[in-house]
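Colleague: Requesting a structural model of the entry that follows:
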Amino acid sequence: MDILGDPQNSAPVVHVAGTNGKTSTTRMIESLLRATGLRTGMYTSPHLHAVNERICLDGEPVSDERLVAIYHEVEPFIRMIDAAQGELTWFQAITALAFATFADAPVDVMVIETGLGGTWDSTNVVEPSVAVITPIGLDHQEYLGETLADIAAEKAGIITAPVPVVTSVQSEPALVVVAEAAEAQGAPLYLAGRDFDLIGRDIAVGGQVLDIAGLGGSHHPDVFLPLHGRHQAENAAVAVASVEAMLGGRSLDSDVVREGFATVNSPGRLELLRTAPTVLADAAHNPAGVAALVSALGESFGFERLVGVIAVLADKDVESMLMALGPVLDHVVVTVNSSPRCLPAEDVADLAREVWDDSAVEVAEDMPAAIEAAIAEADADLAVATGVLITGSVVTVADARQLLGKD
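Modeller: Next up is the predicted model:
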């Protein structure tokens, strides 16, 4: 980044790491900061359909024209580094492009989501003003370690300075590691349930109404969030605390909180793709993510019967994911998505038959066939309120969104 003039230091940074809820929390933080009147740059990953989604200015993906123009400015420097030190990875290059875009705009504040882990992540060149840790769980063990403590140590690698650290509720092994990392840096730790909290929530049409206690005694009642599930409500509380920490502990005006959350979205997170029958898509791809999905389904949707379309990547804990889905799915259609890393459908079917009766497990050769089969199953008895849930991977959701015209 030195050769580019350190664009990552061109504005204050909120740096977000964690296993689940990273992207949703990042989006909420960005939306709140924008509602305060600041110009924002937001970097998230992965994208669903186009790389532009990763790099947003004022909440909107950067245009093709702007992205190409910035790339042409950055490309000579990338080639210099490639020649001198070996080729940059794709993620390193796109991260550099994001920082260059934000510096060029310029923005008032950046909200940066890590790609994988924290310590060695390409985004960890920033000097954060706030470090945010979302729920830590088991995922990417081949890269981050086999235990929650190991994974937490990687995530806590973004705690690199004596700046506020805001964390979601964590398991004890993860929290111990995060707290130790904060203490080592002399960083104040703000913990969900202790320093800020979700103190109430009511299910509403199209989302939920929240009551949030922020930092320093701030209180934000009657906040509508157009996302489903307790996990998203808890993400919202983390977002409020993160922004208040970013503002030096100053309480947000509750009207700003309401404005910021009113239009927040998180594509592929319990997203409605069509009606008649209702088709939902969720990018849950690990057991903790599936557990949050199952909880949200139960409280937000009144299906009498639910058909699942499932395609997962081979490196995931597929057995545990299917077990978690067992109580809510009555029929499953297993298939493959467009990733070369996808687990073969027959392998998923073998595991699924340990959870559901053979008659409830169907195999489809590809995503179009799977969605068609699931909709046919849902429409088989119109007297029963049946929905379709597409899940298992970000790629699975991206494929479904494209097929159903949501791209």
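
Colleague: From now on I want contacts and neighbour counts done on CA atoms only, so please keep to that.
Modeller: Fine.

Colleague: residues in contact with the spatially most central residue of the chain?
Modeller: When CA atoms, centre = their mean is applied to the chain, the residue found nearest the centroid is residue 23 (2.8 Å). Residues in contact with residue 23 (CA atoms under 8 Å, 6 or more residues apart in numbering) are 44-45, 113, 266.

Colleague: Just the terminal-to-terminal distance for stretch 219-234.
Modeller: End-to-end span of stretch 219-234 (CA to CA, to the nearest Å): 15 Å.

Colleague: which residues sit against that stretch?
Modeller: 21, 24, 168, 197-198, 201, 206-214, 254, 257-258, 261-266, 270, 292-293, 295-297, 299-300.

Colleague: Proceed likewise with the subsequent sequence, for comparison:
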Amino acid sequence: MTETPDAPRLAQTFAEVEDALLSRWPETKLEPSLDRIEAFTELLGEPQRSFRSIHLTGTNGKTSTSRMVETLLRALDLRTGRFTSPHLEKMSERISIDGEPLDDETFVRAFNDVAPYTHLVDAEQDHPLSFFETIVGMAYAAFADAPVDVAVVEVGMGGAWDATNVIDADVAVVLPIAVDHEKYLGADPATIAVEKSGIIKPGSVAVLAEQTPEVAAVLLARATEVGATIAREGVEFGVVHRTPAVGGQVISLQGLRGHYDDIFLPLYGAHQAQNASLALAAVEAFGSGELDADLVRSAFAEVTSPGRLEIIRRSPTIVLDAAHNPHGAEALGEALEDSFSFSPLVGVMGVMEDKDYEGVLAALEPHLAYLVCTQNSTPRSMSAAALGRVAVEIFGEDRVSVVPDLGEAIERGATLAEAGEAIDVSIGSGAVLVTGSVVTVGEARALLKARR
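Modeller: Here you go, the predicted structure:
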């Protein structure tokens, strides 16, 4: 068959797929509507109707919780698809099957399977398909093709009009809601909750993290309106006990169906214990039964969450954490105090200029002896110099330096951490924390892995 002139050329390489996707509307440019993704999935044959799903929203913790849910489901011998965003190092991380990101060949094939339909949608709609809408279509088509038993799907932003929301999930998980993406979602948590509550569908189970009273009221009203079953952290399920341990923490969880003790979770911080309780409740709700305690223990022991309080290097210790809003930075600060005794802890931070970077700086200031301000490679990145000017107001001039190159900034941080006496702290237990943005942490991770 002769290819029509306006049909997209099929990709031959991963780089060509990446280029084709990035040439579309970026994730940061949004036009709130499900029209395009609905038209796209209709042309693809409604692939999202061929599998069951668990859908997750909230301000922070979605990716970690998604990974926990998936690990539990795989322990139950279910074939899983997982869609998360953004990616740390490579675009194909967003689409996983059986716990592994698509390899380059499969990613190219997933793109080529949907590419012939993208221009049809573009021609019919007021706005062309965005990058995010296109990759959601790719994910759902790849999951149907696998085929998977269940997809674990993280929203990109919000909920009701997020492109992922063409699924009708069996279980909707709503993690803690705070302020982020103000331009699109609103300036207060209750307003944001209205948007995020849109993933709660008729007949589903709504697994709800503890929220402020205003947010809880919005979520409960939505669940009641659509006839969803409600499961609340702190009422029907939750963390019973947690103890920091070498390499993570030991937790006891009360689930919806059973009680589970002596679970080793190889992730740090109370927020990750909370994420584990939500993941457990979601899987119990999905399967409608108590899980085997040994299965739960073995599954949680295998959980990883790259870029979330991840120790990537020793001597000195370098920790990566993708906190990029005040809520995430506060959880990070609490986890640092809870699980580590670094002295000094030197921060290396690069942020996006459309985020509440002042709030992030203020939340981390009590935990950092010194801050190196840097930037990542994207156009959205705030310049290191601009971040430095804001940081000086919060940390003071003697605790801030500006190093625009990320690799050099990490080296500066490592030098300061190793020479603690330069900033009046004892030598020997210093560490570096790279944070401020998922992109910054992803680029740092790639740099540090290459130097091993």
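
Colleague: Show me which pair in the contacts of residue 23 of the first structure is furthest apart.
Modeller: Greatest spacing in the contacts of residue 23 of the first structure, by CA to CA: 113 and 266 (13.9 Å).

Colleague: Please say which of these two ends up with more neighbours.
Modeller: Neighbour count, other CA atoms under 10 Å: between residue 113 of the first structure and residue 266, residue 113 has more, with 26 against 16.

Colleague: what residue of the second structure matches up with residue 121 of the first structure?
Modeller: Counting by TM-score structural alignment, residue 121 of the first structure lines up with residue 162 in the second structure.

Colleague: I misspoke; the intended subject was residue 70 of the first structure.
Modeller: So, by TM-score structural alignment, residue 70 of the first structure is matched to residue 110.

Colleague: which residues of the stretch 51-200 of the first structure fall in strands?
Modeller: Counting by DSSP state E, counting those that start in this stretch, the stretch 51-200 of the first structure has strands at residues 55-57, 60-61, 109-113, 130-133, 165-167, 189-191, 197-204.

Colleague: Point out the other helices and strands that the fourth one packs with.
Modeller: The one in question is strand 130-133 of the first structure. For strand 130-133 of the first structure, the packing partners by 3 or more CA pairs under 8 Å, 6 or more residues apart in numbering; DSSP states H and E come out as strand 13-17, strand 165-167, helix 230-246.

Colleague: Taking the second structure as the reference, give the residue range it aligns to.
Modeller: Under TM-score structural alignment, the match for strand 130-133 of the first structure is residues 171-174.

Colleague: superposed on the first structure, where does the matching stretch end up, distance-wise?
Modeller: Comparison of stretch 171-174 of the second structure with the first structure after fitting gives an average deviation of 0.5 Å (mean CA distance after the TM-score superposition for the first structure).

Colleague: and if you look at stretch 275-282 of the second structure?
Modeller: Stretch 275-282 of the second structure sits 0.3 Å off on average (mean CA distance after the TM-score superposition for the first structure).

Colleague: could you give me the residues in the first structure that that stretch aligns onto?
Modeller: By TM-score structural alignment, stretch 275-282 of the second structure lines up with residues 235-242 in the first structure.

Colleague: same thing with stretch 388-408 of the second structure?
Modeller: Alignment of stretch 388-408 of the second structure against the first structure: residues 349-369, by TM-score structural alignment.

Colleague: need the strands for the stretch 301-450 of the second structure, in chain order.
Modeller: For the stretch 301-450 of the second structure, the strands defined by DSSP E, counting those that start in this stretch occupy 310-313, 317-320, 345-349, 370-373, 400-402, 431-435.

Colleague: got those as TSV, with distance to residue 198 of the second structure and mean neighbour count columns?
Modeller: As requested, the strands of the stretch 301-450 of the second structure are exported to TSV (distance: least, CA to CA, whole Å; neighbours: other CA atoms under 10 Å):
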stretch	distance to residue 198 of the second structure	mean neighbour count
strand 310-313	32	17
strand 317-320	32	22
strand 345-349	34	29
strand 370-373	38	28
strand 400-402	42	21
strand 431-435	31	29
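
Colleague: Residue 92 is in contact with residue 82 of the second structure, correct?
Modeller: No: judged on CA atoms under 8 Å, residue 82 of the second structure makes no contact with residue 92 at a distance of 11.3 Å.

Colleague: quick one, which of those two is more surrounded?
Modeller: For residue 82 of the second structure versus residue 92, neighbours defined as other CA under 10 Å are more numerous around residue 82 (29 against 22).

Colleague: Of all the helices and strands packed on strand 130-133 of the first structure, which one comes closest to residue 128 of the first structure?
Modeller: With CA to CA, the closest approach to residue 128 of the first structure among these belongs to strand 13-17: 4.9 Å.

Colleague: Give me the residues contacting the closest one.
Modeller: Under CA under 8 Å, 6+ apart, the answer for strand 13-17 of the first structure is 22, 26, 109-114, 117-118, 126-134, 155-156, 158, 242, 246.

Colleague: Now find how far off-centre it is within its chain.
Modeller: Distance of strand 13-17 of the first structure from the chain centroid (CA atoms, centre = their mean, to the nearest Å) equals 13 Å.

Colleague: Report the mean deviation for it after fitting onto the second structure.
Modeller: Average distance, strand 13-17 of the first structure versus aligned residues of the second structure after superposition (mean CA distance after the TM-score superposition for the first structure): 0.5 Å.

Colleague: one step back: thought the match of residue 70 of the first structure was touching residue 141?
Modeller: Yes: Residue 110 of the second structure is within contact range of residue 141, at 7.4 Å (criterion: CA under 8 Å).

Colleague: Quick one: the helices and strands packed on strand 130-133 of the first structure as JSON lines, columns for distance to residue 279 of the first structure too.
Modeller: As requested, those are exported to JSON lines (distance: least, CA to CA, whole Å):
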{"stretch": "strand 13-17", "distance to residue 279 of the first structure": "30"}
{"stretch": "strand 165-167", "distance to residue 279 of the first structure": "33"}
{"stretch": "helix 230-246", "distance to residue 279 of the first structure": "20"}
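
Colleague: Save these as CSV, and put in distance to residue 59 of the first structure and mean neighbour count too.
Modeller: Output for these, formatted as CSV (distance: least, CA to CA, whole Å; neighbours: other CA under 10 Å):
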stretch, distance to residue 59 of the first structure, mean neighbour count
strand 13-17, 15, 28
strand 165-167, 22, 28
helix 230-246, 15, 26
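
Colleague: These: which one's closest to residue 367 of the first structure?
Modeller: Closest approach to residue 367 of the first structure among these is made by helix 230-246 (27.6 Å; CA to CA).

Colleague: quick check: angle from that closest one to strand 197-204?
Modeller: Counting by axes from the mean of the first three to the mean of the last three CA atoms, to 10 degrees, helix 230-246 of the first structure lies at 130 degrees to strand 197-204.
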